[in-house]
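In: sharing a model that was predicted from the sequence below.
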Amino acid sequence: MGGMYRSDREPVWAVVFTGGRTQPGTIKPDEGERHPYSVLDCHPKREAILPYVLYIQKILRRRPFLIKNLENVMRKFLQSLELFEENERKKLAIFTALTFSQKLSGLPLETVFQPLLKDNLVAKGLVLSFITDFFKEYLVDNSLDDLISILKRGKMEDNLLDFFPSARRSAECFSEHFTKEGLLALVEYHEKKIFEVKLKEMKSSLTTQIAEETDVSEVIETAKQRVKDANLPDVEVVRILWDVLMDAVQWSGKNQQQNANAALRQSQVGDKI
């Protein structure tokens, strides 16, 4: 066994996943005997899949140099999701989530998220289905903050809509999908993040206009349009204008202060915004 680990490492992981060797560079089964004890042959339940994760963890503790080979095999499998049956994809998603729940040493998050972003996989909805199963399983043992942390490290926190087919790539579809899947905390997090981005964009736009001594009517029109487009509450608009005013008072000339003051006064008139 030791010799096989050293000279033929990736097939070892293929056996764990599929019960046998795979053809070089593919996930297709190679000729030869296959055994029934593998990730893809077990039930799509965490209690059935967890023992395989723990087994791999033990191997990696003794032979940490094998992590790169595991990474290669997982990338190959994730890039080939369309070749698996639906229940097999679910098993892979559960397995992948458990590897991070169990903190499988050395497995980089890019190994999971980046291979999934193949256009054909995303377009077919396979990625959304996979990542939904991944999120649900990961959140069994971990908090939303933990999930956001791995998304950040995997460079996906700001790109969650990339998991959706292009026709469904909207905040509304995100909320609808994950609400239906019972991941309300994730929906609330995403809505809050979008809200904060819109506020930041509005503040930046108004700050620029006031710094350039834009006519106050244009500043107000910008604020009104932002409110309409982003559905921002009046209280937030007033707060942003107040922040812009304070910045103008601290850093800017008299004309800019007057513009900010005028914008703030007009924003407090009900029919203006």
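Out: Alright, I've got the coordinates. Residues are numbered from 1 along each chain as shown.
In: only C-alpha atoms for contact and neighbour calcs from this point on.
Out: Will do.
In: now the helices for the stretch 51-200 of the chain?
Out: Assigned by DSSP state H, counting those that start in this stretch, the stretch 51-200 of the chain shows helices spanning 67-78, 86-101, 110-116, 119-123, 126-141, 144-153, 171-180, 184-211.
In: in the third one, what counts as buried?
Out: Spelled out, it's helix 110-116. Under the neighbour-count criterion of 16 or more other Cα atoms under 10 Å, helix 110-116 has Glu110, Thr111, Val112, Phe113, Pro115, Leu116 buried.
In: what is that helix packed up against?
Out: Counting by 3 or more Cα pairs under 8 Å, 6 or more residues apart in numbering; DSSP states H and E, the packing neighbours recorded for helix 110-116 are helix 67-78.
In: ok, so of the buried residues of helix 110-116, who is nearest Asp158?
Out: Phe113 (12.7 Å; Cα to Cα).
In: and among the helices of the stretch 51-200 of the chain, the most buried is which?
Out: Mean neighbour count (mean count of other Cα atoms under 10 Å) peaks for helix 86-101 among the helices of the stretch 51-200 of the chain, with a mean of 22.
In: and that helix, how far from the chain's centre?
Out: 16 Å (Cα atoms, centre = their mean, to the nearest Å).
In: try this one side by side with the last:
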Amino acid sequence: MFENFFLGLHLPGSRYTTSPLYFPGSGAARAGGGLGGGAAWEAGLRRAPCGCQCVCPSLLHCLPPPLPLLPPPLPGSPQPPASRVAATSSDRNFMNKHQKPVLTGQRFKTRKRDEKEKFEPTVFRDTLVQGLNEAGDDLEAVAKFLDSTGSRLDYRRYADTLFDILVAGSMLAPGGTRIDDGDKTKMTNHCVFSANEDHETIRSYAQVFNKLIRRYKYLEKAFEDEMKKLLLFLKAFSETEQTKLAMLSGILLGSGTLPATILTSLFTDSLVKEGIAASFAVKLFKAWMAEKDANSVTSSLRKANLDKRLLELFPVNRQSVDHFAKYFTDAGLKELSDFLRVQQSLGTRKELQKELQERLSQECPIKEVVLYVKEEMKRNDLPETAVIGLLWTCIMNAVEWNKKEELVAEQALKHLKQYAPLLAVFSSQGQSELILLQKVQEYCYDNIHFMKAFQKIVVLFYKADVLSEEAILKWYKEAHVAKGKSVFLDQMKKFVEWLQNAEEESESEGEEN
């Protein structure tokens, strides 16, 4: 690699030599070239012809330190592994490096980012308890203390301890027992569990939590986790403490500080079996509905996917709509009872629609479909008004419709004529007929190829005794929906006039007779 690497020019009075520099292991050295060959080349490296000692300083940083020549291996001797040779070479190079001087008594300073702060929740507890006791029953002073103390105390690190003390007045062990129950100096009575059991007082404490979380936004998730934990610990709390916690949870749910997902902790088997879950839920929903209306509460339950899990608040042998309705109605929560009935009805309708769709796609006889639907109506207490819409949807989904507008009307009439007897069975009430008319109107508006077929479908149903004259006239005058109103009313104008004239003629004939 370093063969004939450098040729210096020796000028009088300079330190640079005109002799070529050869290094150990180079071809020139092996050939005996350079300054006389053999061992003489080493002397040439050290001294120039002028007698001065010279080596180009600009090359020193580029060249590795010289290695002594190794004797050639004996014939037949084993060759050392390449890795060992490389390691020996690197060790030799390492030993030739200059070691940096180290002062005696030098201290290595740990970087601040590498220092680990001790976890001392008891110190945090003592400071917090002292501040709460000094603030006393003045919740405005408590809120100001918590606001100002956040700059000195690590709320992020000790969030569990912070919320334990604000709710229970003490640090809580796993399971909900108080760690400092024997030492009153490490507890405070200025907390939720020690407050009066009335809605206004608990609402004042809820405002303290709201202010704290608005000021320190990073506590939001920690507070949610804390409330889930406290709901799991309900068995360790007294009935009064459970009531206060339920009221606090309901108020905070109403203000949006907490999400409805915290209620999943109530579905724990131990709480359900002992009846704690249902009792706590009633108190919580009462406080929630005191803040928000029933629609807001049920909407939050839907968003959290809890609307279909309310029955799980009761043991398996009591998970029925009737038991839930009676329990919550007796507690003054009829709105939730009605909501659950509607949700269960929707679930039943979805199952019914799925089964109907399958039977229609298999072209089951209409008589069998009628028997099946009547049995489901009786078993699930479904009204005819709920079934007629499902039937229409399933019948229209059972066919792949033509994309051409001029052909789809003929295809629709042929298909609906086949299933008109099925629709006639479940449209025996005037309200059912109006719902069917509205469903037909919405379908024809949403599927543009059916826009011109609306009047033909209505006439077909009139002739097949699916729709009565009274229902059509009422729909035309007042019961139609907004979708495509002007188009469909214009289509039906002549037919409605014919119906009205026929009605007048029949009335006049009746008077003559």
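Out: Nice, thanks for sending it over. No experiment lies behind these values; they were computed from the predicted model shown.
In: export the buried residues of helix 110-116 of structure 1 to TSV and append columns for distance to Gln102 of structure 1.
Out: Listed next are the buried residues of helix 110-116 of structure 1 as TSV, based on distance: Cα to Cα, whole Å:
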residue	distance to Gln102 of structure 1
Glu110	17
Thr111	16
Val112	15
Phe113	18
Pro115	21
Leu116	21
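In: just the closest of these to Phe100 of structure 1, please.
Out: Distances from these to Phe100 of structure 1 were compared by Cα to Cα; the smallest belongs to Val112, at 10.2 Å.
In: tell me the contacts of the residue nearest to that closest one when sequence neighbours are not counted?
Out: With Cα to Cα, 6 or more residues apart in numbering as the measure, Arg75 is the residue that lies nearest to Val112 of structure 1, at 6.8 Å, once sequence neighbours are left out. Residues counted as contacts of Arg75 of structure 1 (Cα atoms under 8 Å, 6 or more residues apart in numbering) are Thr111, Val112, Pro115.
In: for the corresponding residue of structure 1 for Arg178 of structure 2, what are its contacts?
Out: Aligned against structure 1 by TM-score structural alignment, Arg178 of structure 2 finds its counterpart in Pro29. If a contact means Cα under 8 Å, 6+ apart, then Pro29 of structure 1 has Thr18, Gly20, Arg21, Thr22, Gln23 as its contacts.
In: list the residues that contact the third one.
Out: Remark: with contacts taken as Cα under 8 Å, 6+ apart, Arg21 of structure 1 is in contact with Pro11, Val12, Ala14, Val15, Pro29, Asp30, Glu31, Gly32.
In: okay, the aligned residue in structure 2 for the fourth one and Leu128 of structure 2: tell me how far apart.
Out: Pointing back at Val15 of structure 1 there. For Val15 of structure 1, the aligned position in structure 2 is occupied by Ile165, per TM-score structural alignment. Applying Cα to Cα, to the nearest Å, one obtains 8 Å for the distance of Ile165 of structure 2 from Leu128 of structure 2.
In: now Leu219 of structure 2
Out: 16 Å.
In: higher neighbour count, the two?
Out: For Leu219 of structure 2 against Leu128, the residue with the higher neighbour count under other Cα atoms under 10 Å is Leu128, and the figures read 23 against 19.
In: then the more buried one would be within a strand, right?
Out: No. Under DSSP: H, G, I helix; E, B strand; the rest coil, Leu128 of structure 2 falls outside any strand and is assigned helix.
In: sweet, I'm off.
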